[in-house]
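Pasted the sequence and its predicted model underneath.
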Amino acid sequence: MTRIGIIVGSTRPGRNAEVVARWVYEVAAQRTDAEFEIVDLLDYKLPVLDEATPAGFGNYSQPHTKAWAEKIGSLDGFIVVTGEYNRSLPGSLKNAIDYIYAEWNNKAVGFVSYGSAGGVRAVEHLRGIAGEMQLADVRSQVALSLFTDFENFTTFKPADLHRDTLVTTLDQVVAWSNALAPLRAS
């Protein structure tokens, strides 16, 4: 069965990413074409990158890196939930991506973002990063507004239309994850 990780891309106290990721999971869990799980960056306690060699060599020395690599390596695709911080992605998410390399390769990724402009600028940066990590990013994206999809910027109340976009994003991530399976197997 195809395994998709829903990455909670923020570690900030009071973050919105966790509740958005739970919403993604609730919608995804109704599907029968893949298994979904939430992967929370907070659970991996990754300090600012502390590996002596570049991730591309795969010589991970730190226990937290090895645990992170094992989790990401066990998955076939991803939905990344990210806020937009200062017109880009959260530093904690970029740090987590940079820790490892081969574990990302030949997998699909979709994005659910939020922010004052729907988080679209964070995702534009993530798309470039995804290409470097040999992740196939899907076209569909859920872009949530802090003004209309969150009450008082904190209580998540997504507009109904976002569910349909999320379903399309999930469809694409599952399809591309399956299509890339032969590359992961070789």
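Structure received.

hey, let's count contacts and neighbours off CA atoms from now on
Noted.

what's in contact with the helix or strand where residue 130 lies?
Under the criterion DSSP states H and E, the helix or strand holding residue 130 is helix 120-132. With contacts defined as C-alpha atoms under 8 Å, 6 or more residues apart in numbering, helix 120-132 is touched by 82-85, 87-89, 109, 111, 113-114, 136-137, 143.

which of the residues in it are buried?
Across helix 120-132, burial judged by 16 or more other C-alpha atoms under 10 Å covers 120, 121, 122, 123, 126, 127, 129, 130.

Find the centremost residue of this structure, please.
Centroid check for the chain by C-alpha atoms, centre = their mean gives residue 80 as the closest residue, at 1.7 Å.

can you map out the strands along the chain?
Using DSSP state E, the strands of the chain run over 3-8, 35-40, 77-83, 107-115, 135-145, 150-151, 155-156.

Identify whichever of the ones you listed lies nearest to residue 53.
strand 135-145 (21.5 Å; C-alpha to C-alpha).

what about the closest one, distance to the chain center?
Distance of strand 135-145 from the chain centroid (C-alpha atoms, centre = their mean, to the nearest Å) equals 10 Å.

Identify the residues contacting that strand?
By C-alpha under 8 Å, 6+ apart, strand 135-145 touches 104-120, 127, 130-131, 158, 162, 165-166, 168-169, 172-173, 176.

dropping in the other structure now:
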Amino acid sequence: MTTTGNPRIGIIISSTRPTRIADQPTQWFYDIARQRTDLDFEIVDLRDHPMPFFDEVASNAWAPSQNPEVVRWQQRVAQFDGYVIITAEYNHAPTGVLKNALDNAYVEWVRKPVAYVGYGSVGAARAIEQLRLIAAELQQVSVRTSVHIQGADFFGLMQGQKTMNDMPYLNDGAQNLLNDLAWWTRALKTARDTQS
């Protein structure tokens, strides 16, 4: 945990599969992001939060959650001023474990920005489109710029023939995403702090 006073961004790994490739784009993005001096970043792995499928009486917008693991998750994501989701695409959609994690919190997400780094045959473009719809319902602000690791790059990663270092052309996209995320993080944090 950092103590710079900068806004804090959680980088959420959305896949928990033993054979996931998520660690590669996550580390690549984190290495770029942590060079910034205006935001602090921390990786949040859903493997560390084994929640049940949503089974509370209601969203925590309406009733306090009871499951200790869910409450721990809510406390974890509440620490951040914004999020980057590293997302796979399963059958044209985000992972089930990510959707469940999003559903198991609500008030913690409200009026905070979220950005996406996707990987898959089409760079998780379809999963990200669905995540934007979910984010709107959670009162998050989706950053327009995304990074898409797709096609031969994705299959190269999956087959172990490429690493993220073989894709320097994605770095500009990551920087653009971070610039947008920084602007929205500052704007929304200022507005939230003013209302408090």
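Looks like it came in fine. Everything numeric here is computed off the predicted structure, so don't read it as measured data.

hmm, back to that, and the corresponding residue of the second structure for the residue nearest to the centre of the first structure, what does it touch?
Taking TM-score structural alignment, residue 80 of the first structure has residue 85 as its aligned residue in the second structure. Applying C-alpha under 8 Å, 6+ apart, we find residue 85 of the second structure in contact with 11, 12, 13, 14, 114, 115, 116, 117.

quick one on the thing from earlier: max pairwise distance over the contacts of helix 120-132 of the first structure: which two?
85 and 136 (23.5 Å).

Neighbour count: the two, which is higher?
Neighbour count, other C-alpha atoms under 10 Å: between residue 85 of the first structure and residue 136, residue 136 has more, with 22 against 16.

what lines up against that one once you look at the second structure?
By TM-score structural alignment, residue 136 of the first structure lines up with residue 141.

Ok, residue 183 of the first structure next?
For residue 183 of the first structure, the aligned residue in the second structure is residue 191 (criterion: TM-score structural alignment).

what's around its match, how many residues?
Applying other C-alpha under 10 Å, we find 12 residues neighbouring residue 191 of the second structure.

residues touching the residue nearest to residue 134 of the first structure when sequence neighbours are not counted, list them.
Nearest residue to residue 134 of the first structure in three dimensions, chain neighbours excluded: residue 105, at 4.7 Å (C-alpha to C-alpha, 6 or more residues apart in numbering). Contact analysis of residue 105 of the first structure by C-alpha under 8 Å, 6+ apart lists 133, 134, 135, 184.

and the second one, how many neighbours?
Going back to what we said before, that points to residue 134 of the first structure. Residue 134 of the first structure is flanked by 16 other residues according to other C-alpha under 10 Å.

What of the third one?
For residue 135 of the first structure, the count of nearby residues is 23 (other C-alpha under 10 Å).

Quick check: it vs residue 160 of the first structure, distance?
Going from residue 135 of the first structure to residue 160 of the first structure by C-alpha to C-alpha, to the nearest Å gives 29 Å.

now swap in the first one and tell me
Distance check for residue 133 of the first structure against residue 160 of the first structure: by C-alpha to C-alpha, it reads 33 Å.

Going by how many neighbours each has, rank the two and give me the top one.
residue 133 (20 against 9).

Could I get the contacting residues of the more buried one?
Here residue 133 of the first structure is in contact with 101, 102, 104, 105 (C-alpha under 8 Å, 6+ apart).

Restricted to buried residues, select these in PyMOL.
Here is the PyMOL command that selects the buried residues among the contacts of residue 133 of the first structure (16+ other C-alpha under 10 Å):
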select buried, resi 101+104+105
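
picking that back up, show me the subset of the contacts of residue 105 of the first structure that the second structure keeps too.
Checked against the second structure using both residues aligned by TM-score structural alignment, their matches' C-alpha atoms under 8 Å, the contacts of residue 105 of the first structure keep these contacts: 133, 134, 135.

and the aligned residue in the second structure for residue 167 of the first structure, what does it touch?
Taking TM-score structural alignment, residue 167 of the first structure has residue 175 as its aligned residue in the second structure. For residue 175 of the second structure, the contact set (C-alpha under 8 Å, 6+ apart) comprises residue 32.

Could you tell me how far residue 175 of the second structure is located from residue 147 of the second structure?
Noted for residue 175 of the second structure: a distance of 10 Å to residue 147 of the second structure, by C-alpha to C-alpha.
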